[in-house]
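Undergrad: Next one to model:
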Amino acid sequence: MIQSTAQFFTKIMQRWLPNAFLFALILTLVVLVAGILGQDKSAEQMAGYWGGGIWNLLTFSMQVLLTLVAGHVVAQAPLVKRMLRALAGVAHTPGRAIVLMTLVAMFCCWLNWGFGLIASALLAREIARNVEGVHYPLLVASAYSGMLIWHAGLSGSIPLKIAETGEDTVSAVMAGQIIPVSETIFSWPVLVIVGVLWASLPLINRLMHPAPSDTYCVDAKQLEDQKVIAPSIKSLPPAERLEHNTLMPLLLVALGGYYLVNFFIQGGAIGLNTINLILLLVGLALHKTSVNYLAAMDEAVRGTSGIVLQFPLYAGIMGMMVESGLAASISQWFVSISTAETFPLFTFLSAGIVNFFVPSGGGQWAVQGPIVMPAAEALGVPLNEAAMAVAFGDAWTNMVQPFWALPLLAIAGLGIKDIMGYCTVVLLWSGMVICVGMLVFF
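TA: I've put the predicted structure just below:
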C-alpha cells in the first residue's frame, strides 16, 4: 500500500509540480490575489507590501546562507568524506541503504540542518556508487527527509532565537522572556516525538522502494568526484607557499576556540551566530590550509544560487502576508477555534500552512510569534510548547516545499519532481505522528 501510494504521488508530481523558482512565483501570485480578495486590499497596496518586504530578510538570509555554506564546507572535508564512505560500506542491499540513509540524515540534520543537508547528499552519492539496485530518487528523498526534525535539533532557529537575549532577537515577541533549550529541544515531549519519527521513518522509506523493474539506478561514473592533483609546495612562490601553510588557519581556529570557550563559560547561549562560528572554525581545522578551505567554500557557495534568488521572493511574500493581515488571519482563525488542549495541535497545523509562504523558521516566527504566544499565555498553554508547535509545523511542510531541497538536489544531480512524490508520503506519515504527539504529550 505504501509503495503504491508513493508511486501515485510521484506520477502526480512528475506531471504537475513546477520548478522551485516558478513555485515561488506562483505563491507570490496566490498571496497577491488572496490579499486583494480576502483582506480588501488594493493591488497598489499589495505591491507596496511586496516591495517593502523584499529586503527584510537580508540579515537572516546571511545567517542561513552561512549555516548552509559552512555546513557544506565541513561535509566536504577529507576526514568527513572518509567517514561517509565507510558508512556507505555498511549498506549491502537496497533496503539497508534506504534505512541507513534515513537514520544518518535525521541524525545529521538534528545536529545542524546545513551540515545535514550536504552530508546526506554526499552520503547518497556514496551509497549509490556502492549499492547495486537502489532506487536513486528514493535514496535522495530519504536524505531530504532528515530535514523533518531539524527544528527540534541543535540548529532549530525558533528554539535558538527564544533562548537568546538582545534587542535584535525574536524573544522580544514575548516581552523579553527567555526560554532555554532545556524546555524546548531537550524537553521530554519533543524528544518522544523525535524518537518516534526516528524509529518509524526509516521503515516507511524502506517500504516505498519500488520493484526492480521500476528502479532507477544512477551510473556510478556520473557520481565520481573530480581528482585534484596537489602542486609541489617547493615549486611555488612564497605567497602561494603561505596559502598552503597550516599555521595561519590554525591560529585563527585557536583564537575562535578561545573566544567560544570564554563565551560559554560566561553563560553565553547557543544561537545561530555561535553555530555558524563553530562550523566555520571546524571547517577551517579540517581543511587545514586556506587554499583548501577557499576551494571548498567556492564549491559550497555555487550550490546556494537558487536560495539566494528565492530569499527576496519569499521576503516579498512574507511582506504581503504580514502587512495585508493574511498571516494574522490564518493564525487567529486557528487560535479562535482552539482550547487549551487543542491549541498546540492547531498551532502546528497553522504553522504548516504558513510555512508554504514563509519557508524560513526565523521569518515564520516573526509572523506567528506575536499572535501565538499571547494567545498561549491567555489560554494557560506553556510558552515552550506553543513555540515548539510552530517549530514542528515549519519543519513538517518542508517535505513538500521545495525551497530547502535545492542544495541537496544540486549535489545529487536530480530535480525536485524526482523526489517530491516520496516526500509527500513522509509528510502524511509524520503529520499523523506529530498530531498525536501534540494531543497526547503537549
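Undergrad: Could you use CA atoms for every contact and neighbour count after this?
TA: Fine.
Undergrad: Apart from its chain neighbours, what residue comes closest to Gly369?
TA: Excluding the flanking residues, the one nearest Gly369 by CA to CA, 6 or more residues apart in numbering is Val173, at 6.2 Å.
Undergrad: Near that neighbour, how many other residues are there?
TA: As a burial measure, Val173 scores 18 neighbours (other CA atoms under 10 Å).
Undergrad: To compare with the earlier structure, here is another sequence to fold:
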Amino acid sequence: MSEPPETPMTAAAPATDGRLARIALRFTEWAERWFPDAFVFVALAVVVVAAAVLANGAPVASVAKSFGDGFWTLIPFTMQMVFVTIGGYVVATSAPMQRLIDRLALIPKSGRGAIGLIAIATMLSSLLSWGLSLIFGGLLTRAVARRTELRMDYRAGGAAAYLGLGATWAMGLSSSSAQLQANPASLPPGLLPITGVIPFSQTIFLWQSMLIAAILVVVSTVIAVASAPGRDSAVTAQDMGIDPAREDDALPPRTQPGEWLEHAPLLTVLIGLLAAGWLVQEFARQPWMIAISNLNTYNFLFLMAGLVLHWRPKRFLNALARSVPATAGILIQYPFYAAIAAMMTTARSADGSTLSDVIAHAFVSLNTAETFPITMGVYSAILGFFIPSGGGKWLLEAPYVMQAANDLQVHLGWAVQIYNASEALPNLINPFWMLPLLGILGLKARDIVGFSFLQLIVHLPLVLFLLWALAFTLPYTPPVMP
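TA: All right, here's what the predicted structure looks like:
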C-alpha cells in the first residue's frame, strides 16, 4: 500500500459544509502541520516522568536504574495486546467477515451516511473486542472508500473507525480493569483486600454503565456525521494517493506435493475440534464472565475462530503475515510505557516516597464523596495520555483510588467504571492505539486527529457529568472477598 503524501491535503471547507465540518477541517489542517509521530509521544512521556521523579528527590542513578529495569516488565502483557490485534485481524479478514463487510459497504447512499455506518459498526464491535473493532473498522472504511461515487472523506472515515477505541471499548467485554476485578486470580495480593472481587454485574453490566455506552454511541455518531466534509471538500483515499482495493488473498495453485496440507482443511478441522473441546471445559467450569476475563482465553478464542473461518492453513498464515505490521507500534512502544510505570513506582526519594506515593496522598486528601467521580475521571484521563494501557495503568491507580473510594464510601464497581469511561478519553488524541488502524488505512495520526479532537471536546464534559450524576444512584457496599 502506498504511503500518503506528506503535504497537507486539507481543502478549504465550502459554505455548504456545516460548522462542525469546518471546525474539524481546521483542526485537521493544524494536525497535519504540527502533530508528531506516535513514537514522539512516548519519548516525551519518558522525559516528563523522569523529570518529575527527579523533582521528587530521586537520585539520577535510581531513575536510570528503574527505567532500564522496568523496560521489559510488561512483555507478557505486551504480547497479549499484540495477540488481541492479531486475533481481531485474522477474524476480520476471513472470507465470511469480508462478505459481511462488503455487504455493509453497499448500504450507505452518501459519504456522510458511510461515516455514520462506520462509526456505529466500530463502536458496537468494540463492546466485544477492541482488537476486532480496530481491524473491522479499518477494513469497512477501505471497503466504503472503494465506492468512489460516494466521495467519502477518507480521513473522517478513519476517525469514525477509531471511535470504538476512543468512546466505548472500555465499557465492554474487553475492558481490562473490569476483567481484572472480576477474576481474583488476576489481582495482585495487595489489591484484593482493598477492592474485593467485583463481578461484571457490578461494572460493565450496571444499567448506569450501559446507559453511558448507549449515549456515547448516539452522540459520537451524530458528531462524526455532522463534522464530515461534504462532497465538494471531501478528500478521498484516491486523492491521498492511497489504493483502498482489497488485498488479493487468492491462494496460488499447488506446485509441490508437500503443499497439500497447507491447502487442505484437514488440519484446521482437527485443531478446531481440540480448541472447541478446551473452550467447552473452560466455560463449563466457571461463569462465562470469569472465563472471558482471562486475556489468554480471550485471545485463544479469537485465534482459533480465525483459523476455522479461514478454513485453509495457508489462508490463515497469509492473514497472520499481513497482521504483523499493524503490531509494530505496540511492540516498540509498550516497553517504554513499562519503563514509565517503573520510574513512577520504584524510583524513591530520600524519604522513601515514589512519585506514585505523592500522587496518591494528594488524591486522597483532596477528595470528598461528591468530588470523587470528577477528580478521578480527570486524573485517569490525564494519566491515560502518558500510560495508554487500560490494564497496566489500572494496577498503578487502583491501590489508592479504590482505597479512596472505600474511605469516601463510593460504589466500588462504579469507581471501576469511572476509570473505564475516563481512561478511554485520551485515546481520541493519543496516537498509540491508532497504530493498527493507521497501518490498515495507510494514514498517519495527523490525518484523523483533527476529527477525533472534536469528539474529545464534546466527550470530556459529557462523560464527566454522567459519571458524577449517576454516582448518586449507587449505594456503597464493602469489598466482597472470594
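Undergrad: quick one on the thing from earlier: the residue nearest to Gly369 of structure 1 pairs with which position in structure 2?
TA: Matched by TM-score structural alignment, Val173 of structure 1 corresponds to Leu191 in structure 2.
Undergrad: From what I see, its match and Ala398 are in contact.
TA: Yes - at 7.4 Å, Leu191 of structure 2 and Ala398 qualify as touching, with contact defined as CA atoms under 8 Å.
Undergrad: From Ser125 of structure 2, how far off is the residue sitting nearest the centre point of structure 2?
TA: Taking CA atoms, centre = their mean, the centroid of structure 2 lies closest to Leu165, which sits 3.9 Å from it. Going from Leu165 of structure 2 to Ser125 of structure 2 by CA to CA, to the nearest Å gives 10 Å.
Undergrad: what touches both of the two?
TA: Ser133 (CA atoms under 8 Å, 6 or more residues apart in numbering).
Undergrad: Can you tell me the SS state at Glu164 of structure 1?
TA: Under DSSP: H, G, I helix; E, B strand; the rest coil, Glu164 of structure 1 falls in the coil class.
Undergrad: residues near it, how many?
TA: A total of 24 residues lie near Glu164 of structure 1 under the criterion other CA under 10 Å.
Undergrad: Kindly state which residue of structure 2 is aligned to it.
TA: In structure 2, Glu164 of structure 1 lands on Asn183 (TM-score structural alignment).
Undergrad: Isn't Thr93 of structure 2 up against Leu320?
TA: No - here Thr93 of structure 2 lies out of contact with Leu320, judged by CA under 8 Å, at a distance of 9.8 Å.
Undergrad: Please look at the match of Glu164 of structure 1 and Trp288 and confirm they touch.
TA: No - using CA under 8 Å, Asn183 of structure 2 is not in contact with Trp288; the gap is 11.3 Å.
Undergrad: Okay, helices next: where are they in the stretch 251-400 of structure 1?
TA: 272-287, 290-302, 305-323, 326-336, 343-357, 361-379, 383-396 (DSSP state H, counting those that start in this stretch).
Undergrad: Turn these into TSV, columns for distance to Phe442 of structure 1 and mean neighbour count.
TA: Below are these laid out as TSV (distance: least, CA to CA, whole Å; neighbours: other CA atoms under 10 Å):
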stretch	distance to Phe442 of structure 1	mean neighbour count
helix 272-287	26	20
helix 290-302	39	17
helix 305-323	28	22
helix 326-336	16	18
helix 343-357	7	25
helix 361-379	12	20
helix 383-396	6	26
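Undergrad: got TSV for those, with distance to Glu44 of structure 1 too?
TA: What follows is the helices of the stretch 251-400 of structure 1, written out as TSV (distance: least, CA to CA, whole Å):
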stretch	distance to Glu44 of structure 1
helix 272-287	36
helix 290-302	36
helix 305-323	11
helix 326-336	16
helix 343-357	20
helix 361-379	22
helix 383-396	30
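Undergrad: Tell me roughly how far the longest helix that structure 1 contains lies from structure 2 on average.
TA: In structure 1, taking DSSP state H as the definition, the longest helix is helix 416-440. Mean deviation of helix 416-440 of structure 1 from its aligned counterpart in structure 2 after superposition (mean CA distance after the TM-score superposition for structure 1): 1.1 Å.
Undergrad: corresponding residues in structure 2 for that helix?
TA: Against structure 2, helix 416-440 of structure 1 falls on residues 445-469 (TM-score structural alignment).
Undergrad: With that, I have no additional questions.
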